[in-house]
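In: Sequence and computational prediction follow.
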Amino acid sequence: MRSRVAAVGSGVFFAIAPGTVAGVVPWSLTGWRTGAAPLPLRVAGAVLVIAGAAVLLHAFARFVHEGLGTPAPVAPTAHLVVGGLYRYVRNPMYLAVVTTILGQALLLGRPVLLAYAGLIAATTATFVHLYEEPTLRAQFGTEYDAYREAVPGWWPRRVRDH
């Protein structure tokens, strides 16, 4: 039952947060109208959009199945999420959103989205530093400290054979 509630809550939060940040706002800035962009940049942009969306969906699924909660601060996880892509970087969700926006910038040939991606990156880094990390430390204690020590926040560590 908890997984079902977490899935519904995560779905709602997905539509509200990343749906707005990586969907509604870029649309309002561009109307999805394309600018002048060479084909290779448009293809690279499409790849980034697809990759960003896939990582975002993966991250939300981890919150539901592993964490038994949502990424929303009002309905946090019961367990620290450390599996999947979270083994390699602590913030794949934020990186996925920025990647998706950068992909849209290339795909549409719209520099305004490059500036917007920079703004989102700075905003999320500040949010993580000032709110999320202290909150996770308070909620999960030494488990979070060990995770934070082992896994980089923003630049994924290389996959190693075990």
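Out: Perfect, thanks for sending it. Residues are numbered from 1 along each chain as shown.
In: CA only for contacts and neighbour counts going forward, please
Out: Will do.
In: The host helix or strand of residue 10 packs against which elements?
Out: Element membership for residue 10, per DSSP states H and E: helix 2-19. Contacts defined by 3 or more C-alpha pairs under 8 Å, 6 or more residues apart in numbering; DSSP states H and E place helix 2-19 against helix 39-65.
In: Just the angle for the helix it packs on relative to helix 2-19, thanks.
Out: Helix 39-65 runs at 150 degrees relative to helix 2-19, counting by axes from the mean of the first three to the mean of the last three C-alpha atoms, to 10 degrees.
In: One more to weigh against that first structure:
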Amino acid sequence: MLEKRIPPLLLVLIIGAAMWGISAPTSPVPMDDTFRRVAAIVIFVVGALFPVLGVVAFLRARTTVDPRTPEASSALVRSGIYRYSRNPMYVGFALWLLAWSVFLGPGWELLGVVFFVLYMNHFQIVPEERALRALFGEEFRAYEQQVRRWL
């Protein structure tokens, strides 16, 4: 079973490499190179804020940051960036992949972002949420009702 087996950051690197491989033989969508590069940098920087703010919130709550062991969580973090997304680190990683796609010359590479979101929902987030429901019960259920999974 793939549930929680592949660390999300490693998955980003694997998908990013696949996106690069897809981009090599294909023609990019016509776009000004300067605009494409600036857009990629802006998306990447915005994407970097999400995981940084997520880690900071976890460290402040003194709970685990390791997504492979949600059952080791000692606190349900609902503050900071977690008021807007239940998975800000994954939002940031998806934005990094989007930035990479834009940098490569958006086209078929966008499928990498879609694959990442679908994979994360099924193999990472659903098991995490199951563990958090078991740990925090109604508190987590209420949080699920108040805050979206992604954005």
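Out: Yep, it's here. These figures come from a predicted structure and were not determined experimentally.
In: measure the corresponding residue of structure 2 for residue 63 of structure 1 to residue 100 of structure 2 for me?
Out: By TM-score structural alignment, residue 63 of structure 1 lines up with residue 58 in structure 2. Distance from residue 58 of structure 2 to residue 100 of structure 2, counting by C-alpha to C-alpha, to the nearest Å: 27 Å.
In: Could you tell me how many residues sit around the match of residue 63 of structure 1?
Out: 22 (other C-alpha atoms under 10 Å).
In: what sits against the nearest residue to it once chain neighbours are set aside?
Out: Residue nearest to residue 58 of structure 2 in three dimensions, not counting chain neighbours: residue 65, with 6.3 Å by C-alpha to C-alpha, 6 or more residues apart in numbering. Counting by C-alpha atoms under 8 Å, 6 or more residues apart in numbering, residue 65 of structure 2 makes contact with 55, 58, 59.
In: Can you tell me how far residue 65 of structure 2 is from residue 8 of structure 2?
Out: Where residue 8 of structure 2 is concerned, residue 65 of structure 2 sits at a distance of 12 Å (C-alpha to C-alpha).
In: Structure 2: strands as residue ranges?
Out: For structure 2, strands defined by DSSP state E do not occur.
In: Nearest the middle, which residue of it would you pick?
Out: The centroid of structure 2 falls nearest to residue 90 when counting by C-alpha atoms, centre = their mean (1.5 Å).
In: Show me what that one aligns to in structure 1.
Out: Applying TM-score structural alignment, one finds that residue 90 of structure 2 aligns to residue 94 in structure 1.
In: circling back: now do the same contact list for the residue nearest to the centre of structure 2.
Out: Applying C-alpha under 8 Å, 6+ apart, the residues near residue 90 of structure 2 are 8, 51, 120, 150.
In: Residue 54 of structure 2 versus that one, what's the distance?
Out: Taking C-alpha to C-alpha as the measure, residue 90 of structure 2 falls 10 Å from residue 54 of structure 2.
In: What number of residues are in the vicinity of residue 100 of structure 2?
Out: 25.
In: Equivalent analysis for residue 6 of structure 2, please.
Out: 15.
In: just residue 22 of structure 2 next, same as before
Out: 16.
In: Residue 111 of structure 1 versus the residue of structure 1 positioned farthest from its centre, what's the distance?
Out: Ranked by distance from the centre of structure 1 (C-alpha atoms, centre = their mean), the top residue is residue 36, with 27.9 Å. Distance, residue 36 of structure 1 to residue 111 of structure 1, using C-alpha to C-alpha: 10 Å.
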